[in-house]
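Participant: Let's see this in three dimensions:
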Amino acid sequence: MTARIHIVGIGDDGLDGLTGQARNLIDQATVLVGPTQLLEKVPASDAKRIVVGSNLEQLQQSIRDLGDQPAVVLAGGDPLFYGIARYLTETFGKDRFDVVPHVSSMQLAFARVKESWDDAYLTNLATQSLDRVVDNIRTAERVGIFTTEDISPSVVAEALLDRRIDYFTAYVCEDLGTPDETVTQGDLTSIRGQSFGVMNVMVLVRKSGAADRPSGSANRRLFGNPDDLFLQSRPKRGLLTPAEVRCIALSELDLTPQSTVWDVGAGCGSLAIEAASIATQGKVYAIEMDAEDYGLMIENAKMFDVPSLIPVHGQAPEAWKDLPDPDAIFVGGTGRVVPDLVSAAVPRLAQGGRIVVNVSSPDNLVSVQNVLSTAGLVHDVRMINISRGQYQMERVRFESLNPTFLVLGRKSK
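Facilitator: You can find the predicted model right below:
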């Protein structure tokens, strides 16, 4: 039977930070495999030492050359957290290895700044592009980054500031677990001008109440623009109609360049702005009662340059009493008021016009369908389930958006 290999995590503090089990495995090992900086943390012994660097093919060959010899592979921190354990178990099979983790430097970093990391965006710039990481940081609450010698904390700060992402407090944690441990705190502007050692973890914490900045991309689609192109109020993030749902809703509204449109409960204006990009010779009335969202809508409209959009600050149905009858109505929002808004809006809909109502609860779905049926509209419904790919820990996983319903109605000519 092939001897088992122990993958033992070791920190910057060397043997002093290890459990008794981990120290015994290292003391009894006949072969030690690992990078030079970790092997140097282990006192001289009779064990044969095999030096392997970051070359995975070299590591793979070294494991093959062991044959039936029992061995200990030294890895930094937690070998299963951006470490080599996953690579080895996937290459040679899980039955060949036992893993003895150390505290990850990422875990130590979050402990030092006293922030939870259970919902943080965690990444390693050795395996992920800086552009992709910056796009993911834009909408995160907390971020943990393994930086590299070339992509240092100052480079990360520069990249974020270049994209107007300035709403994080930054911590750079160096030499964690050692007597030389240092934690530097500052805003991104101050971090940009500093130099740090190679052994560091960067933690970013969003400032309270900060709104997401749009990505600033020069490319604008007619509709279906990415969600992060729009300024959003942070406490209400997720209420914006997702890009995929916007595409379906706009297609069902059957807009023309001359359409008159109402967007009831427009929020930060994502759907109204894209409707105005289509109805360039018509009018799109974006009705929103929340003052903060109304302000964000105006800022978003300026960025997209949609002169046919007319923001309306007020509460429906009073807010639309002086507006022209629409060819198309979109109603978004939550709560029991939605069916009542639909009931009040339908009589104003032009003959042959369409209404699309976005609801998230089955109760509202049934209520809105009843309203449309009572009003004599031809109606239908779509249930939309969307999952988006998320790249984290060197793999893609799918993050599901909340399921939503689009209730469709058409007023006969």
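Participant: from here on, contacts and neighbour counts on C-alpha atoms
Facilitator: OK.
Participant: Distance-wise, check the residue nearest the centre of the chain relative to Ser129.
Facilitator: The centre of the chain sits closest to Asn136, judged by CA atoms, centre = their mean, with a distance of 4.8 Å. Asn136 is 11 Å from Ser129, where distance means CA to CA, to the nearest Å.
Participant: Could you also give me the structure for this second sequence? I'd like to compare it with the first:
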Amino acid sequence: MTGLTGMTGVTSISVVGTGTGAPLEPAALRLLDAATLVVGGRRHLDAAAQLCTRVEQVEQVVLGPLAPALETIAKHLAAAASGDCGHSGDPGDSGDSEERARVVVLASGDPGFFGIVRALAERFGADALDVRPGVSSVATAFARAGLPWDDAVVVSAHGRELRTAVNVCRAHPKTAILTGPGAGPAELGAELVHRAANRTLVVASSLGDPEHERIERVTPAQAAERDWGPAVSVVLCLDEARTLSPVRTVAGPRPTPGRWALDEDEFGHRDSMITKFEVRALALARLGPRLGDFVWDVGAGSGSVAVECARFGAAVVAVEKTGDGIERIRANAAAHGVDVRTVHGSAPTVLSHLADPDAVFIGGGGAELPSIVKVCARRARRTVVVALAALDRVPAVRGALAEAGFLCDGVLLQSSRLAPLPGDVTRLAATNPVFVLWGDRPTTPLQEGAVE
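Facilitator: The predicted structure is shown next:
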């Protein structure tokens, strides 16, 4: 690879992805042989030393916390630039000190995929890096499972809240989770066992190790019962009925819908008991459903809001007190090809068993509406949106949102739709006015738009 100009005038840092256990290529060994500083995990350094004796003769940094390692690299490069390399070069080396500064960073898999390349590029600039990728653990795991992965969503739970990975697993049929302490197969299984029990977990451990590699297919319940140890490389979460999608043009999750606020006739509903598309359009804009989110649709009726949130990639639960409503929601979700979990019961009582949502839509509740809003506002992480027809209940809803610390706003939606008249003429047909109120939890600038 041709060196690019970096902070020292040459490519300063070579980043070598070790893949999933494959021997280092000759080009990587040559980099190690010329290195003046080698950075990597203990196992990477030990393995490299067995193949290249020079590794033990130069300065090493064992990766743990990232900040100290980056600081050591910076000092090493600065010393080289000042002519005080702080290392022993080859006796016959007549090049200047900048040319003799060679940092090699050893990393697992593909270091540009949820790896150290991001931190190095932010600190030293992308043009200071010579990246030699290996095969990522995700690609290897899908290969072992015999599945394509251009339609997979990849989520890192390493050092992050597990809830985002859980929500993606619930909403998407093919997900790869990069695990970490406290966020392994057991914890993932425990979260999914009551929320997505139909998923299969493929646990890939010690990938690339010919003696210890294991690929195990388990249910969430089985995963929750095991102590998996530290050898887990990656977990695949699959809806086995939908592991093979049609041919893709764009990789990753399914594209966001080209249309939303769908017409009422695109959902099954009873006696026009459905959130009208004008109301849904505003509600969706305020809810902001997205991949990794968890949304409640309370008093879901036909489930039109729940289905539309799921089409944007959110994990959704629809709460409905009528049995025929539950069946209707399930039918609508199936018709639109999305996962919506249904909960049969009356709010706010049944809400106590649900995980905390990012956003909540409340489209029903009757006399219990203020108490439902109060419970939802207490638990929602981001937003609560309420649609109601009764003017008398507006103050109580606003009060419940404000009491929970939300910033409140709202509108009265009054719309008239084009309707045909005899004689090939058109009139305006007014729909019932609806109040749409919403509350947003205050955020700092750094939190806005953040997805864990």
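Participant: Find the helix or strand that the residue nearest to the centre of structure 1 is a member of.
Facilitator: Counting by DSSP states H and E, the secondary-structure element that holds Asn136 of structure 1 is helix 130-137.
Participant: next structured bit after that helix?
Facilitator: strand 142-146.
Participant: Remind me what that following strand packs against, helices and strands.
Facilitator: Counting contacts by 3 or more CA pairs under 8 Å, 6 or more residues apart in numbering; DSSP states H and E, strand 142-146 of structure 1 is packed against helix 105-112, strand 121-124, strand 200-206.
Participant: which part of structure 2 lines up with it?
Facilitator: Strand 142-146 of structure 1 corresponds to residues 174-178 in structure 2, going by TM-score structural alignment.
Participant: and that stretch, how far from structure 1 on average?
Facilitator: The superposed stretch 174-178 of structure 2 is, by mean CA distance after the TM-score superposition for structure 1, a mean 0.9 Å from where its aligned residues fall in structure 1.
Participant: which one of the helices and strands packed on strand 142-146 of structure 1 lies closest to Asp78 of structure 1?
Facilitator: Distance to Asp78 of structure 1, taken as CA to CA, is lowest for helix 105-112 among those, at 8.1 Å.
Participant: What span of structure 2 is that closest one aligned with?
Facilitator: Helix 105-112 of structure 1 maps onto residues 137-144 of structure 2, going by TM-score structural alignment.
Participant: any idea which helix or strand comes after the longest helix seen in structure 2?
Facilitator: Scanning structure 2 for the longest helix, with DSSP state H as the assignment, gives helix 66-82. With elements assigned by DSSP H and E, the helix or strand that comes after helix 66-82 of structure 2 is helix 97-100.
Participant: Which secondary structure elements does that next one sit against?
Facilitator: Checking 3+ CA pairs under 8 Å, 6+ apart, helix 97-100 of structure 2 ends up next to helix 66-82.
Participant: Give the buried residues for the helix it packs on.
Facilitator: Ala69, Leu70, Ile73, His76, Leu77, Ala78, Ala79, Ala80, Ala81 (16 or more other CA atoms under 10 Å).
Participant: And for stretch 186-205 of structure 2?
Facilitator: So, applying 16+ other CA under 10 Å, buried residues of stretch 186-205 of structure 2: 186-193, 195-205.
Participant: Work out the gap between the strand or helix carrying Met303 of structure 1 and the centre of the chain.
Facilitator: Here Met303 of structure 1 sits within helix 291-304, counting by DSSP H and E. Distance of helix 291-304 of structure 1 from the chain centroid (CA atoms, centre = their mean, to the nearest Å) equals 23 Å.
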